[in-house]
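Asker: Next comes the sequence, and after it the predicted model I'd like to discuss.
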Amino acid sequence: MKNESLPPEYFEEIYAKSDDPWGFASREYELHKYLDTLMHLPRPHYRAAFEPGCSIGVLSGMLAARVDNLLSVDVSTKALEKARYRNGDKANIDFQHMQFPSQVPTGTFDLVLLSEVAYYWGDEEFDRARDEVMKMLEPGGDLVLVHWTPFVEDYPLTGDEVHERFIRFSQQNDSLRHLESNRETTYRLDVFRKLNR
């Protein structure tokens, strides 16, 4: 039996109960993870980045200093309201309501960041998201994955399953190279690069 993706209603219900349900803006863990993510970006600056599942835009605001243009999307309208307010002074971030991967942005990117989002996808949607990422990622572009690793009953996949699937894909597909792995106590980070092939 295949896992099913979590629906948009799941997230709207969570944000209806709290403006910051995961403590993105307040927890020391989150700040450490965000700084670690930025430290592991292979390049100092990018032309265009795509961040699905941006939530209230805490990481978006930090990432904005490293990119010319950042497209940050989420399925929750309430989260996007908070993200836009938080980052009102950053003209290079475009926050859009989008359910990736059933909806995909136009254009290409030299950085795609999947942070705390890919374990919400069921098997079919995960494969579709992976394929869409490969289409939108420019040759020489970077893919960065960061996910919580402890088991969460609601989530179709674990963080480890997400990362291992991308690693297996890179081993079977010579257009994606696995550059780096970093594991902390409760999250892991993996970096990939799309090759010029």
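Answerer: Right, received. Where do you want to start?
Asker: going forward, measure contacts between C-alpha atoms and count neighbours the same way
Answerer: Noted.
Asker: show me what contacts residue 63?
Answerer: By CA atoms under 8 Å, 6 or more residues apart in numbering, residue 63 lies in contact with residue 38.
Asker: what about it, which helix or strand?
Answerer: Per DSSP states H and E: residue 63 is located in helix 58-63.
Asker: For that helix, buried residues please.
Answerer: 58, 59, 60, 61, 63 (16 or more other CA atoms under 10 Å).
Asker: residue nearest the centroid of the chain?
Answerer: residue 114 (2.1 Å; CA atoms, centre = their mean).
Asker: Shouldn't that one be within a strand?
Answerer: Yes - counting by DSSP: H, G, I helix; E, B strand; the rest coil, residue 114 is located in a strand.
Asker: thinking residue 84 is in contact with residue 55, fair?
Answerer: No - because the distance of 10.3 Å does not satisfy CA atoms under 8 Å, residue 84 is recorded as not touching residue 55.
Asker: between those two, which one's more packed in?
Answerer: For residue 84 versus residue 55, the count of surrounding residues by other CA atoms under 10 Å is larger for residue 55: 30 against 18.
Asker: How about the secondary structure of that one?
Answerer: coil.
Asker: what do you get for residue 10?
Answerer: For residue 10, the secondary-structure state derived from three-state DSSP is helix.
Asker: ok, and here's another one to check against it:
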Amino acid sequence: MRRSSLPRKDTLDHLTRLYQASDDPWDHRTSTYEAGKYAATLSALGPGPFREVLEIGCGNGTFAGQLAPRCTRLTVMDCIPGAIGSARRALAPLAQVTVIEGAAPQDLPRLRPDLVVLSEVLYFLTPDEIAELGRWLRDHATGPVIAVNWTGPTDEPLDGASAVALLARVLGPGATDLHDGFRIDRFDPSG
């Protein structure tokens, strides 16, 4: 992996500190909010099976563990070493899962995924990075792109709605499903 400059240094430092303090800084394993978000996301993407799936920003791997049974091959990535370590431990029993360390868009693997999941990751990117990611998705994704975003304020320059709007500039309009505290946008860049 080449050395990543993304996300911004202050964001990277903040996320690194969170994962140094806990392997589950947002209570992905126990939160009612997270459980509801995961159920809604799994419903939005459909039952599968999916041949080649990419999850960008996998965190500690909690959602990937639920997604994996629908996948022939699931590649998950994150740029935070603590998150990657937790994801590798959590997903080790699942032979169809590959965990890679890297940041989107510059470290994206050479795949032609028939499903891409971006859960609460877009607002950590800059507008230029979202545009580059969108171009990669347009050129490589052969199936839907599911973008899940918190609808409240973030500590980042972008919030979920503005980050999704930037992605839609490249991928075209998506179908939006609003929930309590989050939104799910489904794009079909492959036409």
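Answerer: Received, thanks. Quick caveat: nothing in here was measured; it's all calculated off a predicted structure.
Asker: Quick one: average offset of the helix holding residue 63 of structure 1 versus structure 2, please.
Answerer: On superposition with structure 2, the average gap between helix 58-63 of structure 1 and its aligned counterparts reaches 0.5 Å (mean CA distance after the TM-score superposition for structure 1).
Asker: That helix aligns to what range in structure 2?
Answerer: Counting by TM-score structural alignment, helix 58-63 of structure 1 lines up with residues 62-67 of structure 2.
Asker: now swap in stretch 144-151 of structure 1 and tell me
Answerer: Using TM-score structural alignment, the partner range for stretch 144-151 of structure 1 is residues 146-153.
Asker: swap in stretch 185-193 of structure 1?
Answerer: Under TM-score structural alignment, the match for stretch 185-193 of structure 1 in structure 2 covers residues 180-188.
Asker: in structure 1, which spans are strands?
Answerer: With DSSP state E as the criterion, structure 1 has strands at 46-52, 67-74, 93-97, 109-115, 137-148, 176-183, 187-194.
Asker: The fifth one vs strand 187-194, what angle?
Answerer: What that stands for is strand 137-148 of structure 1. Interaxial angle, strand 137-148 of structure 1 versus strand 187-194 (axes from the mean of the first three to the mean of the last three CA atoms, to 10 degrees): 170 degrees.
Asker: what's in contact with strand 137-148 of structure 1?
Answerer: Counting by CA under 8 Å, 6+ apart, the neighbours of strand 137-148 of structure 1 from elsewhere in the structure are 37, 41-42, 108-119, 158-160, 163, 186-197.
Asker: at 6 Å instead, please
Answerer: Taking contacts as CA atoms under 6 Å, 6 or more residues apart in numbering, the residues outside strand 137-148 of structure 1 that touch it are 108-116, 159, 186-196.
Asker: And for the third one?
Answerer: Contact with strand 93-97 of structure 1 is made by 70, 71, 72, 73, 74, 75, as judged by CA under 6 Å, 6+ apart.
Asker: okay, that strand sits on what stretch of structure 2?
Answerer: Strand 93-97 of structure 1 falls opposite residues 97-101 of structure 2 when the two are matched by TM-score structural alignment.
Asker: Now the matching stretch on structure 1. Mean distance?
Answerer: Stretch 97-101 of structure 2 versus its aligned partner: 0.5 Å mean (mean CA distance after the TM-score superposition for structure 1).
Asker: count of residues packed around the counterpart of residue 17 of structure 1 in structure 2?
Answerer: Aligning on TM-score structural alignment places residue 17 of structure 1 opposite residue 21 in structure 2. Here the number of neighbours of residue 21 of structure 2 (other CA under 10 Å) works out to 11.
Asker: same check, this time on residue 110 of structure 2
Answerer: As a burial measure, the neighbour count of residue 110 of structure 2 was computed by other CA under 10 Å and equals 7.
Asker: for residue 163 of structure 2, same thing?
Answerer: A count of neighbours around residue 163 of structure 2, defined by other CA under 10 Å, yields 22.
Asker: and what of residue 64 of structure 1?
Answerer: Residue 64 of structure 1 is flanked by 20 other residues according to other CA under 10 Å.
Asker: Quick check: it vs residue 164 of structure 1, distance?
Answerer: Separation of residue 64 of structure 1 from residue 164 of structure 1 (CA to CA, to the nearest Å) stands at 28 Å.
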